[in-house]
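> Fold the following.
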Amino acid sequence: MEKPFKRILVIKMRFHGDMLLTTPVISTLKRNYPEAAIDMLLYKDTMPILSENPEIHALYGVSNKGASATEKLQNFVSLIKALRRNEYDLIVNLTDQWIVALLVRLLKAPVKISQNYAHRQSGFWKKSFTHLAPFDGKHAVERNLSVLYPLGITDFCRDTAMSYAPEHWERMRKELDALGVGEHYVVIQPTARQLFKCWDNDKFSQVIDALQARGYEVVLTSGPGADDLECINEIASGCERKPVIGLAGKTRFPELGALIDHAMLFIGVDSAPGHIAAAVKTPIICLFGATDHIFWRPWSDNIIQFWAGNYQAMPARSELDRNKKYLSVIPAADVIAATEKLLPASFIPLTSSASL
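Here you go, the predicted model:
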């Protein structure tokens, strides 16, 4: 399909990590249609993670969490008005929410492509698009890129992207200096949105002790919620010497991207910061429990991944207990051994107390 597309809309309404796994689609479209302005429709609360991406012309946010039915309706109407003014000639849909079919029908793009979702086979859905692309690939990145097959594209970009401005790193470096952190630091984000994705706090403390004994400084990060900060404080309190917790809950996504980009190693669970680390090419140790560790793993070759299923059988998705820490079966000693593989030889051990 040879088309000189000039205005493209990509639709993806999922969580923060999913948005980064969509960036190869944006990059591939920009590579093949360099003159095109590429817009993205996504949830409002996920906009910050893509806010600095230079390949995206504009972001349009859909109201979701906390919005009333009236607010959602008003948001939908205003979005339709704004999107119609843009006169798209290509729409690429990567979302299975039913409302997308209605939205796409209200836009007059000549080419409308969607992935062919098995649970969206109604005539209304299928006739809302000009092309339905079959799924292909074992990983989310590959699956997302398969939506572009109807375009006949052969030149694909397969790297994820996390962008930030120079001032974001300048602020982080200033904060690190104030907290007494040098260049040889490791970022650990132990928190996730759901408990079944979390590891034991005392095991994180053991890993931190091992890293700091080798001379590495450890910076703990998290979201700003009370539960996240409680987790950070408990882990820090369990360490022989407290790691740096002064940035926990205080970094916006572009700043977190800058912080992780300059780290020597990132350690985390199945959450968005792991995908940030993959996008900025920082070495990764990630821990997965009762989730698809192949489909959702950080898209990186410089990674050691632990899956709880290698230690104990994991339940089927339908039997998942969301209040159980399935990662508990992963020993701290195994993760410590992984840090020794990914990090250079020890530095001179730190003697000063870590900043809070």
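> rest of the way, CA atoms for contacts and neighbours
Noted.
> For the stretch 1-150 of the chain, which segments count as helices?
Assigned by DSSP state H, counting those that start in this stretch, the stretch 1-150 of the chain shows helices spanning 16-32, 69-85, 99-105, 123-126, 140-145.
> And for the stretch 201-350 of the chain?
Secondary structure of the stretch 201-350 of the chain by DSSP H, counting those that start in this stretch: the helices cover 201-213, 226-237, 253-261, 272-279, 332-342.
> Highest mean neighbour count across these, which stretch is it?
Greatest average neighbour count among the helices of the stretch 201-350 of the chain goes to helix 272-279 (a mean of 27), per mean count of other C-alpha atoms under 10 Å.
> Can you spell out which helices and strands pack onto that one?
helix 16-32, helix 253-261, strand 265-269, strand 284-288 (3 or more C-alpha pairs under 8 Å, 6 or more residues apart in numbering; DSSP states H and E).
> buried residues in the longest one?
Spelled out, it's helix 16-32. Going by neighbour count (16 or more other C-alpha atoms under 10 Å), the buried part of helix 16-32 is 16-30, 32.
> Looking at the helices of the stretch 201-350 of the chain, which is nearest to residue 83?
Residue 83 lies closest to helix 253-261 among the helices of the stretch 201-350 of the chain, at 26.0 Å (C-alpha to C-alpha).
> quick one: that closest one to helix 272-279, angle?
Put simply, helix 253-261 runs at 60 degrees to helix 272-279, going by axes from the mean of the first three to the mean of the last three C-alpha atoms, to 10 degrees.
> and helix 253-261, what does it pack onto?
Packing contacts for helix 253-261, counted by 3+ C-alpha pairs under 8 Å, 6+ apart, involve helix 166-178, helix 272-279.
> now for the ones you listed, which one comes closest to residue 130?
Of all the helices and strands packed on helix 253-261, it is helix 272-279 that lies closest to residue 130, at 31.9 Å by C-alpha to C-alpha.
> which residues are in contact with that closest one?
With contact meaning C-alpha atoms under 8 Å, 6 or more residues apart in numbering, helix 272-279 is reached by 16-18, 20-21, 159-162, 189, 256-257, 260-261, 266-268, 283-284, 286, 298-300.
> same thing but 6 Å
With contact meaning C-alpha atoms under 6 Å, 6 or more residues apart in numbering, helix 272-279 is reached by 16, 17, 160, 161, 162, 298, 299, 300.
> please give me the structure for this one as well, since I'd like to look at both together:
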Amino acid sequence: MNRILVVCTRQIGDVLLTTPLVRAARRRWPQAQVDVLGFSGTLGMLRGNADIHELIEMPARPGLSGLYAFARRLWRRYDLALVTLPSDRAHLIAWIAARQRSGVLPEHGGSNWWKRLLLDHAVVGTGDEGSRHAVQEKLELLAPWVERPETPAVSAPAGAPLPADLQAALRERPVVVHVPSMWPYKQWAPEKYAQVVRTLLDRGHQVVLTGGPGARDRECIGPVRSIAAAPALLDASGRLDFNQLVTLLQRASLYIGPDTSVSHLAAAAGTPTLAIFGPTNPQRWAPWPGRPGEQPVHFQRRALEQSVGNVTLLQAELPCVPCSKAGCEDHRQSRSDCLIAITPERVTEAALRMLGEKASPGSAPARG
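A predicted model of the protein is given here:
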């Protein structure tokens, strides 16, 4: 295998979780060129990754002319394609690009019959309800060539210098808080984040807010941004690329955030990570610890609080948790009662414990 293509046409967090697969392929074939293909705007967390030769960006909706141009560019350019998700388009790209193909299939799918015909090796995915983490599932794509991969680690991108004014205002070991989620059904209320941040500030911790430049992120951060002035509370949202974000995270004493790509990045960077989960199944999508060690990584499907490596994960005490749906109404704009049930007191207590402190007397968290 001299040229290998990893196909991951999904969101940013999913792309980051392909890095153990990329690393395993490079170790199996040290001389090989490994490229990664993904949608435009999703590959930023892979920039500077020493295991990757080229990042190939593809528009999410390229149209017929765009698909034809990609087909001409990629036609049988690779010896092996690794398809990390079961989508029709990803499998067609792999067939165009490579002579041999290994790919993920859904457990039940109407298009499985023709995808199996295109694959030399198939991995049957367990879906969001499954007990196998996405990192482990992706590594199974190499089963015909790699007998026993070592305990995988997700590779965070290399750090980059912070903006000069942020660097000057930053104290030692700040707490990084990421309020926004891409979709409302994964969003813990900004007002609850505000309560947690107030306590951290009262305890003397500097808090740095992160997020993107978009309108939704700005709206979510608004109730928290106004709590205090710099340098106690710094707003870095919209100012940092992923490489700069890694630098910030590696300086942090703690990261607090939701089920989102930045939480995966914090865990990969080795930062103590407190993740607030709602309907998502942690066995499948928990942030992968940055220092997994020799023991297999395994998250429980349901637990009020669980810790693996540098990751601590909180869930609600509701019988439906996790439902693996897009909230209670099963659409992206839905509410999630399991997130509503998680109190600021619970998150604050867990955060202070991770910081080596105790909660104030009389502030025992409500269960949920």
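> Provide the TM-score value for the superposition.
Remark: TM-score between the superposed chains equals 0.85 [TM-score structural alignment, normalised by the length of structure 1]; 328 aligned residues with a C-alpha RMSD of 2.3 Å.
> ok, back up a step: can you tell which of the helices of the stretch 201-350 of structure 1 is closest to residue 140 of structure 1?
helix 272-279 (11.5 Å).
> so the closest one corresponds to what in structure 2?
The aligned range for helix 272-279 of structure 1 in structure 2 is 261-268, by TM-score structural alignment.
> among the helices of the stretch 201-350 of structure 1, which is nearest residue 95 of structure 1?
helix 272-279 (18.2 Å).
> how close does that closest one sit to structure 2?
Here the mean offset of helix 272-279 of structure 1 against structure 2 after fitting is 0.5 Å, by mean C-alpha distance after the TM-score superposition for structure 1.
> Distance from that helix to the middle of the chain?
Put simply, helix 272-279 of structure 1 sits 6 Å off its chain's centre (C-alpha atoms, centre = their mean, to the nearest Å).
> Also stretch 275-288 of structure 2?
Mean-position distance between stretch 275-288 of structure 2 and its chain equals 10 Å (C-alpha atoms, centre = their mean).
> swap in stretch 182-195 of structure 1?
For stretch 182-195 of structure 1, the separation from the chain centroid amounts to 14 Å (computed by C-alpha atoms, centre = their mean).
> Map residue 12 of structure 1 onto structure 2.
Under TM-score structural alignment, residue 12 of structure 1 pairs with residue 8 in structure 2.
> can you pull the contacts of its match?
So residue 8 of structure 2 contacts 38, 84 (C-alpha under 6 Å, 6+ apart).
> if I look at it, how far off is residue 18 of structure 2?
Distance, residue 8 of structure 2 to residue 18 of structure 2, by C-alpha to C-alpha, to the nearest Å: 8 Å.
> sorry, back to before: and the helices and strands packed on helix 272-279 of structure 1 as CSV, adding distance to residue 223 of structure 1?
Shown next, in CSV, are these (distance: least, C-alpha to C-alpha, whole Å):
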stretch, distance to residue 223 of structure 1
helix 16-32, 12
helix 253-261, 10
strand 265-269, 13
strand 284-288, 18
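> what's the closest of these to residue 215 of structure 1?
Taking C-alpha to C-alpha, strand 265-269 is the member of these nearest to residue 215 of structure 1, at 13.5 Å.
> Compute the inter-axis angle for the closest one and helix 253-261.
120 degrees.
> how big's the offset between strand 265-269 of structure 1 and structure 2?
Mean for strand 265-269 of structure 1 is 0.4 Å (mean C-alpha distance after the TM-score superposition for structure 1).
> from the middle of its chain, how far away would that strand be?
Averaging C-alpha positions (C-alpha atoms, centre = their mean) puts strand 265-269 of structure 1 13 Å from its chain's average.
> Stretch 271-283 of structure 2 now?
10 Å.
> tell me the contacts of the residue mapped onto residue 18 of structure 2 from structure 1?
Using TM-score structural alignment as the criterion, residue 18 of structure 2 maps onto residue 22 of structure 1. If you count contacts by C-alpha under 6 Å, 6+ apart, residue 22 of structure 1 has none.
> Quickly note the distance from residue 22 of structure 1 to residue 94 of structure 1.
8 Å.
> for residue 340 of structure 1, same thing?
Residue 340 of structure 1 is 39 Å from residue 94 of structure 1, by C-alpha to C-alpha.
> just residue 129 of structure 1 next, same as before
Here residue 129 of structure 1 is placed at a distance of 12 Å from residue 94 of structure 1 (C-alpha to C-alpha).
> re earlier: residue 138 of structure 1 is nearest to which of the helices of the stretch 201-350 of structure 1?
Of all those, helix 272-279 sits nearest to residue 138 of structure 1, with 16.6 Å by C-alpha to C-alpha.
> which ones are touching the nearest residue to residue 111 of structure 1 once chain neighbours are set aside?
Leaving aside its sequence neighbours, residue 111 of structure 1 sits nearest to residue 90 (C-alpha to C-alpha, 6 or more residues apart in numbering; 4.9 Å). With contact set as C-alpha under 6 Å, 6+ apart, residue 90 of structure 1 has these partners: 8, 109, 111, 112.
> Now do the contacts for the last one.
In this structure, residue 112 of structure 1 makes contact with 90, 91, 129, 130, judged by C-alpha under 6 Å, 6+ apart.
> who wins for most neighbours among those?
residue 91 (25 neighbours; other C-alpha atoms under 10 Å).
> Now do the aligned partner of that residue in structure 2 against residue 184 of structure 2, distance only.
Counting by TM-score structural alignment, residue 91 of structure 1 corresponds to residue 81 in structure 2. Distance of residue 81 of structure 2 to residue 184 of structure 2, computed by C-alpha to C-alpha: 35 Å.
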